[in-house]
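next come a sequence and a model predicted from it.
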Amino acid sequence: MSDQPVEKHSPILIKGARLLGADAADVLVADGVIREIGSLKADAETRTVDADGLVLLPGLVDLHTHLREPGREDAETVLTGSRAAAVGGYTAVLAMANTNPVTDTAEAAERVFDLGRSVGLVDVQPVGAVTKGLAGEELAELGLMARSRARVRVFSDDGKCVHDARVMRRALEYVRAFGGVISQHSQDPTLAGPTACCHEGELSGQLGLPGWPGIAEEIIVARDVMLARHTNSRVHVAHVSTAGSVEVVRWAKAQGIDVTAEVTPHHLLLTTDLLTGYDPTFKVNPPLRPDEDVQALRAALADGTIDAVATDHAPHARHDKEHAFVDAAFGMLGLETALPVVATVMVESGQMGWADVAAAMSTTPARIAGLAGHGRPIAVGEPANLTLVDPTAEVTVDRDRSVSLSRNNPWHGRSLTGAVHSTLLRGVPTVLEGDLA
């Protein structure tokens, strides 16, 4: 993605930003790259951004975004999803394949890629389906998608588990040849059941809601890390949600297996008790879990067992979400609020510093996805994909102010600490002082 054209724009001088592992400094951005760092003065042609007290991060990268286009433009489009991403501090997002038609061909991948380029607010990198039509039976055009203009490197049937072990093995063997990775939605369908809609436990019984147990996730995670070892290939565990899954990933890494894992902001904070009101906003897959799982996820993110934070931004139209809980669509918004949630949960608690946030939300996701122009150090000559954060800002989330088309926002009314001030994509502001530029 680093070969995309650089839009001509006036130079920008970011004055007095806190740099990771260093004192505050001025950063001059011009022609898409970082030109100078130090104590600098702006000339008449340079725009100055006052960054006193703000933290400068490499632009955020989301491994797990649903943009809904093509097929469900009533819920989200590449344009509106890109706006939400930019407001959230993202400079690159990976668009999941469960669109209509499914992104299971080179042509479909290039269409999503070109839509992202035409919008130009973030780099939109398509995720290719593992199997044709997400049916779990026949491999999709993995090689052709990898060789297409979109250069797909991440493949996932997200929304559905690649539950057939033979198909998963073949997929891992196939992507190994070009350095690809399979991102798995870990959920054994025989243990989850067709009507399961929440975590299986005492509360699901009290509420009369069909639940699925944590083992439905953990058994697939365990199987897949063993397949990754057998094939000498790469597997990525999407939206880890249980303490058991954390232990499997931790064991696999200790064995030298090439496994990475992500956690969503909502699984770092929200718990099953929110289901007592039967609010379908909180219906998500994998489901919200008890507090003991949430605590395990936080600890695993802090110690590096979980590599990345990914939003699983899942917008839905009102007519899909506003139903009885058991009938409502799975999913919630996440792009605009991910950084404030992580700042509130992990930074405010002292479990992570801003350098850790940069690793989990930019550097490591970019490495997993193979995005060479993102997640780079803030250094002279590096691409100017940058996010400026106000670490002390108090934000009260208002779903009606979202730039997403959808309103299934689980953070509505919550106060969070930390806010995106500005976002720059190759030196061009997409967001300035919290507003779309």
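Right, received. Where do you want to start?

CA only for contacts and neighbour counts going forward, please
OK.

which helix runs longest in the protein?
Looking across the chain with DSSP state H, the single longest helix is helix 215-231.

now the element after that one, going C-ward?
Using DSSP states H and E, the helix or strand that follows helix 215-231 in sequence is strand 235-237.

whichever helix or strand comes after that next one: which residues count as buried?
Past strand 235-237, heading to the C-terminal end, the next element that is a helix or strand (DSSP H and E) is helix 243-254. For helix 243-254, burial by neighbour count (16 or more other CA atoms under 10 Å) applies to Ala243, Gly244, Ser245, Val246, Glu247, Val248, Val249, Arg250, Ala252.

now stretch 186-204
Neighbour-count burial for stretch 186-204, with 16+ other CA under 10 Å as criterion, is recorded at 186-189, 191-192, 196-201, 203-204.

then this one, side by side with the first:
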Amino acid sequence: MSKILIRGAKVLGGEQQDVLIDGSVIEAVGTGLSAEGAEVVEAGGKVLLPGLVDLHTHLREPGREDSETVLTGTRAAASGGYTAVFAMANTFPVADTAGVVEQVYRLGQESGYCDVQPIGAVTVGLEGKKLAELGAMHESAAGVTVFSDDGKCVDDAVIMRRALEYVKAFGGVVAQHAQEPRLTEGAQMNEGIVSAELGLGGWPAVAEESVIARDVLLAEHVGSRVHICHLSTAGSVEIVRWAKSRGIDVTAEVTPHHLLLTDEMVRTYNPVYKVNPPLRTERDVMALREALADGTIDIVATDHAPHPHEDKDCEWAAAAMGMVGLETALSVVQQTMVETGLLDWAGVADRMSVKPAQIGRANGHGRPVSAGEPANLVLVDADYRGAVDPAGFASRSRNTPYEGRELPGRVTHTWLRGKATLVDGKLA
């Protein structure tokens, strides 16, 4: 059926309207719309947003299909309301050549659940020694515009400068995992009172902040774009705010878990709370929320990091770092930002769809919910409340910090260019 009529949806959380989809585009938005033969979806006041875009997803394929594949990861994305995700380069082999990024791109096209844009590695093998084939990856079928060694920091200032200079030629962006390696050797959690009491190696805030400070200055010097991955400290917020005040072309992201959880959770020694960068203090959490609200932090990105059961069900020191996040991100943002009054639903659309699409140049995504635009949409039951049950996840992995926690909101429908990928909370 080529036509879909979404009746009575609160577009961007505003007044109830009808949205008529014809094929892959939105034909009309208004009240009292009708279309003969159209499939009708009774929204009943649910919130309608542009499809979400995640600039920071780990799909693990190729090489770690035991934790996630492009297919299972995109199914998880559709379940969470995403219509486009950017797949990080730390696969096996590393996505540092045109051949590997094209493989990931094709797998995304075959999945059909959301668009997959590969992120290319900055350096060969993520080793930080030699620039990868940035130009070849950009010119490939995948059209890579975002480059990152995420999981590792590009800690060599000369390499970072060269990368910024290279991507400037085609309007690309380097996304930095800000972690000074010498300051975080043996780090297990945030450095502070809790780490001292637990006897766990500390990951100091300055290890993040010093790299961000260096990189915004390099971006200013080169005149290029730099993006800060998973910003996590109050000090980092102040550095980015200062850089923006100088007109430096810097953008930054925050993860849902850094908006909600603190290092106090580590007292349980449950490795589900082990993540990089680590959970920080309540003061940091509050600073991150305020910065996302005022635009200092541009976007929310999940850093969806799936791991098989055996990599998390072990002692803390041996456990892998990371959390799954695609299927809970919108609920966490609703709780921390909407229900606290820091953002309205239009603000959520801006931080989780419009701006990530702009930063990553995701054509057709993050567009207004208006006539003539691609029908990439998500319908959210904002009144829903329920406990998180990872057994129902579409992701291949279950390493969520929210198991059993009650969160608000539930994605009921997702459309990718007019094709339903999620219907009544179930994958199409």
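Looks like it arrived, so ask away. In this text, all values refer to a predicted model and were calculated from it rather than measured experimentally.

TM-score for these two?
Once superposed, the chains reach a TM-score of 0.99 (TM-score structural alignment, normalised by the length of the second structure), with 428 aligned residues with a CA RMSD of 1.0 Å.

if we can go back for a sec, between the buried residues of helix 243-254 of the first structure, which is nearest Leu54 of the first structure?
Val246 (33.1 Å; CA to CA).

picking up where we left off before, now the two most distant members of the buried residues of stretch 186-204 of the first structure.
Of all pairs drawn from these, the widest gap by CA to CA lies between Ser186 and Leu203 and measures 22.7 Å.

and the helices in the stretch 251-400 of the second structure?
Under the criterion DSSP state H, counting those that start in this stretch, the stretch 251-400 of the second structure contains helices at 256-260, 282-294, 309-312, 329-333, 345-349, 355-360.

distance between the third one and the chain's centre?
Centroid displacement of helix 309-312 of the second structure relative to its chain, using CA atoms, centre = their mean, to the nearest Å, is 23 Å.

matching residues in the first structure for it?
When helix 309-312 of the second structure is aligned against the first structure using TM-score structural alignment, it corresponds to residues 318-321.

do the first one as well
Counting by TM-score structural alignment, helix 256-260 of the second structure falls onto residues 265-269 of the first structure.

same deal with the fourth one?
Under the alignment (TM-score structural alignment), helix 329-333 of the second structure falls on residues 338-342 in the first structure.

mean deviation, the matching stretch versus the second structure?
Stretch 338-342 of the first structure, aligned to the second structure and superposed, deviates on average by 0.2 Å (mean CA distance after the TM-score superposition for the first structure).

buried stuff in that stretch?
Ala338, Leu339, Pro340, Val341, Val342.

return the distance of the fourth one relative to His266 of the first structure.
What it means is Val341 of the first structure. Counting by CA to CA, to the nearest Å, the gap between Val341 of the first structure and His266 of the first structure amounts to 8 Å.

then the third one?
For Pro340 of the first structure, the distance to His266 of the first structure equals 12 Å [CA to CA].

any idea which residue is closest to the centre of the second structure?
Central residue of the second structure (CA atoms, centre = their mean): Ala301, 2.4 Å from the mean position.

against the second structure, where does stretch 164-172 of the first structure fall?
Equivalent residues of stretch 164-172 of the first structure are located at 156-164 in the second structure, counting by TM-score structural alignment.

what residues does that stretch touch?
Outside of stretch 156-164 of the second structure, the residues that reach it under the criterion CA atoms under 8 Å, 6 or more residues apart in numbering are 122, 128-131, 154, 173-174, 215, 218-219, 222, 224-226.

and of these, the nearest to Arg367 of the second structure?
Val173 (20.8 Å).

I'd like to know how many residues surround that closest one.
26 (other CA atoms under 10 Å).

what residue of the first structure matches up with it?
If you follow Val173 of the second structure across to the first structure using TM-score structural alignment, you land on Val181.

please apply the same query to His58 of the second structure.
His58 of the second structure maps onto His66 in the first structure, by TM-score structural alignment.

can you redo the buried residues of helix 243-254 of the first structure as CSV with distance to Pro365 of the first structure?
Formatted as CSV, the buried residues of helix 243-254 of the first structure follow (distance: CA to CA, whole Å):
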residue, distance to Pro365 of the first structure
Ala243, 22
Gly244, 23
Ser245, 19
Val246, 18
Glu247, 21
Val248, 20
Val249, 17
Arg250, 18
Ala252, 19
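
alignment lookup: Val240 of the first structure to the second structure.
The equivalent of Val240 of the first structure in the second structure is Leu231 (alignment by TM-score structural alignment).

distance of that match relative to Thr123 of the second structure?
21 Å.

over to Asp294 of the second structure?
Computed with CA to CA, the distance linking Asp294 of the second structure and Thr123 of the second structure is 34 Å.

for the two, indicate the residue with more neighbours.
Remark: of Asp294 of the second structure and Thr123, Thr123 carries more neighbours, 24 against 12, as counted by other CA under 10 Å.

please pull up the equivalent of the more buried one in the first structure.
Under TM-score structural alignment, Thr123 of the second structure pairs with Thr131 in the first structure.

surely Val85 of the second structure forms part of a helix?
No. For Val85 of the second structure, which was evaluated using DSSP: H, G, I helix; E, B strand; the rest coil, the result is strand, with no helix membership.

count of residues packed around it?
Counted with other CA under 10 Å, residues neighbouring Val85 of the second structure total 32.

alignment lookup: it to the first structure.
Under the alignment defined by TM-score structural alignment, Val85 of the second structure is paired with Val93 of the first structure.

contacting residues for its match?
Val61, Asp62, Leu63, His64, Thr65, Ala85, Val122, Asp123, Val124, Gln125.

of those, which stay in contact in the second structure?
For the contacts of Val93 of the first structure, the aligned pairs still in contact in the second structure (both residues aligned by TM-score structural alignment, their matches' CA atoms under 8 Å) are Val61, Asp62, Leu63, His64, Thr65, Ala85, Val122, Asp123, Val124, Gln125.

drop anything exposed from these.
Buried subset of these (neighbour count, 16+ other CA under 10 Å): Val61, Asp62, Leu63, His64, Thr65, Ala85, Val122, Asp123, Val124, Gln125.

check the gap between the fifth one and Ala95 of the first structure for me.
Applying CA to CA, one obtains 5 Å for the distance of Thr65 of the first structure from Ala95 of the first structure.

now swap in the fourth one and tell me
Using CA to CA, one gets 7 Å for the distance from His64 of the first structure to Ala95 of the first structure.
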